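Asks: Give the three-dimensional model of this entry:
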Amino acid sequence: VMKTRIRERSLAQGLSKSRLPEFTESEKQRIKGTFDFFGFNHYTTILAYNLNYASAISSYDADRGVASVTDRSWLGSGSFWLKVTPFGFRKILRWIKEEYNNPPIYVTENGISERGDLGFNDTWRIHYYKSYINEALKAVVLDGVDLRGYTAWSLMDNFEWATGFAEKFGLYYINYTDPNLPRIPRESSKYYSSIILCNGFPDPANGPHLCLQPHASSGKVQFLGLGLTSLNAEIGLYVLFAFALMGVLGLVLFSYKYGKLSKRLFTIFDLIKELEEISS
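Replies: Now for the predicted structure:
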């Protein structure tokens, strides 16, 4: 659509070809199917409607030919352009699947900003992640989208381009007035950690869940006198099992070979004994 529109407007302006460079057929064939995955940054959704500009106007907006609006009922954020629209996340993931033959998708950025000192109980960010991750889950389970990974933006407050440090996306707050730049966890960091730990959203109405118990938050277990994460302890058990299995197999092999050797030795000794008797 973009290529066709810009070509038509370019020709209408008296140009001999499109202002937008185009691939040759050989270039198209050369790059077709060479991608490894679809990396995708997503934050919000907008509504759009047709808006035709005069053909003589040459600009990004004129080439695009649309105007965009947002619904007043959508929740806002610390960025004027970012409205909370989780329903759009599932739609665009499904569109990528259908448009590009269901490629592996990695969501490389997804999050919400704030402005000012709003404290550490960032319930709006918790709501954002809960809603958006659930829509991603629907895209996988209900729509068959090949979503391989998800990355929250961002771990810590950082420099946000033209807005500097005014807009904060972090799960961890950073006090930039302190030379030590301390990292302080917001409530959303704990919520996001629980999603990872529980591999989803346990319903409190169903009673206590193991992953939400206090002892589970440390992620440490005692193994051979060491405080290890459950993953490392599991790996340790597998390693010990492998060594034990190798030991048993080695013992069986040794016994088998030793048994055959013993039989051969006894046969040789019997033959020598018979030869001695004959010679005598």
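Asks: contacts, neighbours, all on C-alpha from now
Replies: Will do.
Asks: ok, now which ones touch Y132?
Replies: 86-87, 89 (C-alpha atoms under 8 Å, 6 or more residues apart in numbering).
Asks: same thing but 6 Å
Replies: P86 (C-alpha atoms under 6 Å, 6 or more residues apart in numbering).
Asks: If you count neighbours, what's buried in stretch 17-30?
Replies: S18 (16 or more other C-alpha atoms under 10 Å).
Asks: My error: substitute stretch 158-177 in the last question.
Replies: For stretch 158-177, by 16+ other C-alpha under 10 Å, it's 158, 166-174.
Asks: Please apply the same query to stretch 45-56.
Replies: For stretch 45-56, by 16+ other C-alpha under 10 Å, it's T45.
Asks: who touches it?
Replies: Contacts for stretch 45-56 (C-alpha under 6 Å, 6+ apart): 13, 62, 65-70, 85, 88.
Asks: residue boundaries of the strands in the stretch 1-150 of the chain?
Replies: 38-41, 47-50, 66-69, 105-109, 114-115, 147-150 (DSSP state E, counting those that start in this stretch).
Asks: if you compare these, which one is most tucked away?
Replies: Most buried of those, by mean neighbour count (mean count of other C-alpha atoms under 10 Å): strand 105-109, with a mean of 17.
Asks: and for comparison, fold this next one:
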Amino acid sequence: MKFPPGFKFGAATSAYQIEGAWNASDKGRNIWDSMIHKNPSIIEDGTSGDVTCDSYHLWREDVQIAHDLGLHFYRFSISWTRILPTGFPNKISKDGVRYYNKLIDELLKKGIEPIVTLYHFDLPLSIQNLGGWTNPLIVDWFADYARTVFLMYADRVKTWVTINEPMIICDFNYNVGNLVPQITEEFLGPFICNKNVLMAHAKAWRIYDENYKEKYQGKISIANNPIWLEAQTEKDEELSERAREFGVGRYSDPIYSKEGGWPPTIEKIMAEYSKKQGFPYSRLPSFTDEEKKLVQGTYDYFSLNHYTSRLVRSARADEDPGLWYISGSRELNLVLEKDPQWPKTDFVYIVIQPEGIRRQIAWLNKRYHNLSILITENGLGTRSSDNYDTGRIHYIRDHLKQILLAIKEDGANIVGYTVWSLMDNFEWMFGQSMKFGLYDVDFSHPLRRRTPRASAHFYRNVIKHHSLDVPHPSHHWDKYRKTYNNGVTIKYSNCFLVLLVLLEHIICKLLLN
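Replies: As a prediction, this is how the structure comes out:
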């Protein structure tokens, strides 16, 4: 159950989800600021990222809890409009630059490596108004932003992620349309966006490679978030492989494959299907030879976000495959389903199949020749504020076990693991109602009090012992809570109930320590 020497453990957050201070100093507006202020009802609980965890002011608290966990690294993102208020390099915010300088320096002081994501969903409103990720000029605008950030922080940040989850930004956003900026356009949107994201990533990677890599020896990747797709029956095996190519392959082949460009089978399918739809061209935009060379090889490791899996089967004759998270359901005439045996979660999209992460890693290694892989997100969301989060502990433990098996039995080169997330935050369309945190955040408290959950205690022990062979803290809590729930009734006086609550609090504190 031991992890190999050098294996690193971390936790992650993103700027809009934790920073707050949406209009502090000269920060510009992003798409979330704009959409939520216009229509707060788009968020399930009516909250926003205006304050959230208030990490803009409480960044020392964030560093301290990361230190208390014993994290080797902390992955966070930079707000594009906090650095470039207009979205463009005509103005650089001194206060924005100073904020991230303080955070990075404090992390290093505590012995925690900063891993920085340049873009995590919070596009400048000015750029969205010009077409966002479907405007090819965004490739140069993102490059300008990346160049600015590298200039400020490349001397201290050694690991970078350019863009988080392009499959969400493109496929999910344009197919489903319920995430900000809430634009639905299934025909061209996902595919134009797909190409532009890859081009933007490539330009940023090459800026770093040409100007900073030799001096600082840093590494850069793009964070892909494939759902593991496996055949429902043996006859669906070939279809499942096409589905994987349509998903992770479309966002990875142009970067990681020896040939470069789109997966050939998908390029052919898209050309044929587009023609049937009456398009005089493929809906999947082609790469020129120059563009293909620009994108190919722009990686130093594979950044993998993983949460869940699905089964793949052929659609029945009378069945419309519909649209889903990944494009290709209609083009491939397939349906994605959940295995009823996989445990459900409070987040309807996520079902639990820990073996999926090992199978996904095996697929990546076979296709792209044994990459160095960093797991940059993995975690469980719940609607419960309960700090005895047994489910989250099992989820993390079971996925870490599969990662160990991938390393020890499959020979995978996995260098680290990241829990999403360090603490509860603004979880996009769920607001504050969906909780992924190792630390509970009291959003009603003026100081946004951070309290460790049982999962924080568990994860801290895993890191400390560099092993999964550690006690499960919730065993003690579950036993205590069972006794408490069976033994206490409303017949007791209010005074005695107060004493019991205080006693519970003291015992929990002792167990956490």
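Asks: In the first structure, what sits opposite H369 of the second structure in the alignment?
Replies: The alignment partner of H369 of the second structure in the first structure, by TM-score structural alignment, is N101.
Asks: cool, G437 of the second structure as well?
Replies: Correspondence of G437 of the second structure to the first structure, assessed by TM-score structural alignment: G170.
Asks: how about its match, what does it touch?
Replies: G170 of the first structure sits next to 154-157 when contact means C-alpha under 6 Å, 6+ apart.
Asks: Closest to L245 of the first structure out of those?
Replies: L155 (42.8 Å; C-alpha to C-alpha).
Asks: hang on, isn't that closest one packed against L171?
Replies: Yes: using C-alpha atoms under 6 Å, L155 of the first structure is in contact with L171, at 5.2 Å.
Asks: where do the contact lists of the two overlap?
Replies: Common neighbours of L155 of the first structure and L171 (C-alpha under 6 Å, 6+ apart) do not exist.
Asks: follow-up on the earlier one: the buried residues of stretch 158-177 of the first structure in strands, which ones?
Replies: 167-168, 172-174 (DSSP state E).
Asks: which two from these end up farthest apart in space?
Replies: Farthest pair in these, by C-alpha to C-alpha: E167 and Y172, 13.2 Å.
Asks: Not counting the helix or strand containing T148 of the second structure itself, show me its contacts.
Replies: Taking DSSP states H and E as the definition, T148 of the second structure sits inside helix 138-153. Residues from elsewhere that reach helix 138-153 of the second structure (C-alpha under 6 Å, 6+ apart): 200, 203-204.
Asks: Which of the residues you listed lies at the shortest distance from E230 of the second structure?
Replies: A200 (30.7 Å).
Asks: Contact partners for the match of H369 of the second structure?
Replies: Taking C-alpha under 6 Å, 6+ apart as the definition, N101 of the first structure has no contacts.
Asks: again, 10 Å this time
Replies: Residues near N101 of the first structure by C-alpha atoms under 10 Å, 6 or more residues apart in numbering: W95.
Asks: swap in the one 4 residues further on?
Replies: Shown in contact with I105 of the first structure (C-alpha under 10 Å, 6+ apart): 36-40, 93, 96-97, 145-150.
Asks: Apply 8 Å and report the result again.
Replies: Taking C-alpha under 8 Å, 6+ apart as the definition, contacts of I105 of the first structure comprise 37-40, 146-149.
Asks: same thing with N121 of the first structure?
Replies: 186-188.
Asks: What is the equivalent residue in the first structure for H394 of the second structure?
Replies: Taking TM-score structural alignment, H394 of the second structure has H127 as its aligned residue in the first structure.
Asks: what's the distance between that match and N121 of the first structure?
Replies: Look at H127 of the first structure and N121 of the first structure: by C-alpha to C-alpha, to the nearest Å, they are 12 Å apart.
Asks: Kind regards, and thank you for your time.
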